[in-house]
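**Q** Test case, fold it:
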Amino acid sequence: MGWRDRFGLRKANRKGKTRFDRVTEDSDIKALIEFAKSRVGVEFFVEPETFATQTTAVAVATDGEWIRRRCGSPDVIRKVAGKISAPVYDVQIVGYPQRMRDWTARNKRGLSMD
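**A** Model (predicted):
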């Protein structure tokens, strides 16, 4: 048995499949759409597929509130964003917006039990 078989890499490298992930469901796309329609100034940031997850999209509102959901492929989220007139960015090129980090930090402090 070769080292590839021992670690299950042949199975993991099947085209279009990630190893530990579930498939994108309609509920994932609906959650992104509902978030965008219920908040102001939402922008989408596409995250690349990894070994553990499919392509994901992060929807970030003007105040920094955000959600992340699987989107299947960058083309899917671009189509969704086009229908609701929201911009889409590649997170590997532009990074995450500072307001997202600020929102996360504010909410992390609010949840701590000091």
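**Q** use CA for all of it now, contacts and neighbours both
**A** Fine.
**Q** What segments of the chain are strands?
**A** Applying DSSP state E to the chain gives strands spanning 43-47, 55-60, 66-72, 88-90.
**Q** Can you name the residues in contact with the second one?
**A** Outside of strand 55-60, the residues that reach it under the criterion CA atoms under 8 Å, 6 or more residues apart in numbering are 32, 35-36, 42-49, 66-74, 77, 100.
**Q** how about this one, so we can line them up?
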Amino acid sequence: MGLFDSLRRKRGKDRPGTLRQANKQDTSHLDEWANTRTGVEAYVEPRTNVTDTTVVLVAHDGEWTRRRIADFDAALEFGRKRQIPVYEVARVGYPKRMRDYMARQKEAGGS
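**A** I've put the predicted structure just below:
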């Protein structure tokens, strides 16, 4: 047994630096969230070295949530099934109402 063998065996799914894939809990959260808000739009954030592809759902009042999604095509399909417009954050940025919502939350002492 070599000096680094034990380190090699620890490589696995919950190891720091390993991206977690989107799962059913992520999709369920997005479904429930979208079904309980009005004016929802989806903003897809591309995969980076640190995070997998994510989708930010933004309601009419700027309230938002973020979860992982498999890829851009999965986000398009999610939006198509729910009649939600889907945008690429890299192209259009985040909506002003989202920034306004965060400012209101900060002002009110929320998170």
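**Q** what's the TM-score here?
**A** The TM-score (TM-score structural alignment, normalised by the length of the second structure) is 0.81; 94 aligned residues with a CA RMSD of 1.1 Å.
**Q** In TSV: the strands of the first structure, plus distance to residue 81 of the first structure and mean neighbour count.
**A** TSV is the format used below for those (distance: least, CA to CA, whole Å; neighbours: other CA atoms under 10 Å):
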stretch	distance to residue 81 of the first structure	mean neighbour count
strand 43-47	7	24
strand 55-60	10	24
strand 66-72	11	20
strand 88-90	7	18
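**Q** Among those, which comes closest to residue 111 of the first structure?
**A** Across the strands of the first structure, residue 111 of the first structure has its closest neighbour in strand 66-72 (16.5 Å, CA to CA).
**Q** The closest one - contacts with which helices or strands?
**A** helix 26-38, strand 55-60 (3 or more CA pairs under 8 Å, 6 or more residues apart in numbering; DSSP states H and E).
**Q** so which of those gets nearest residue 104 of the first structure?
**A** Residue 104 of the first structure sits nearest to strand 55-60 of all those, at 11.3 Å, using CA to CA.
**Q** In the second structure, what range does that closest one match?
**A** For strand 55-60 of the first structure, the aligned range in the second structure is residues 53-58, judged by TM-score structural alignment.
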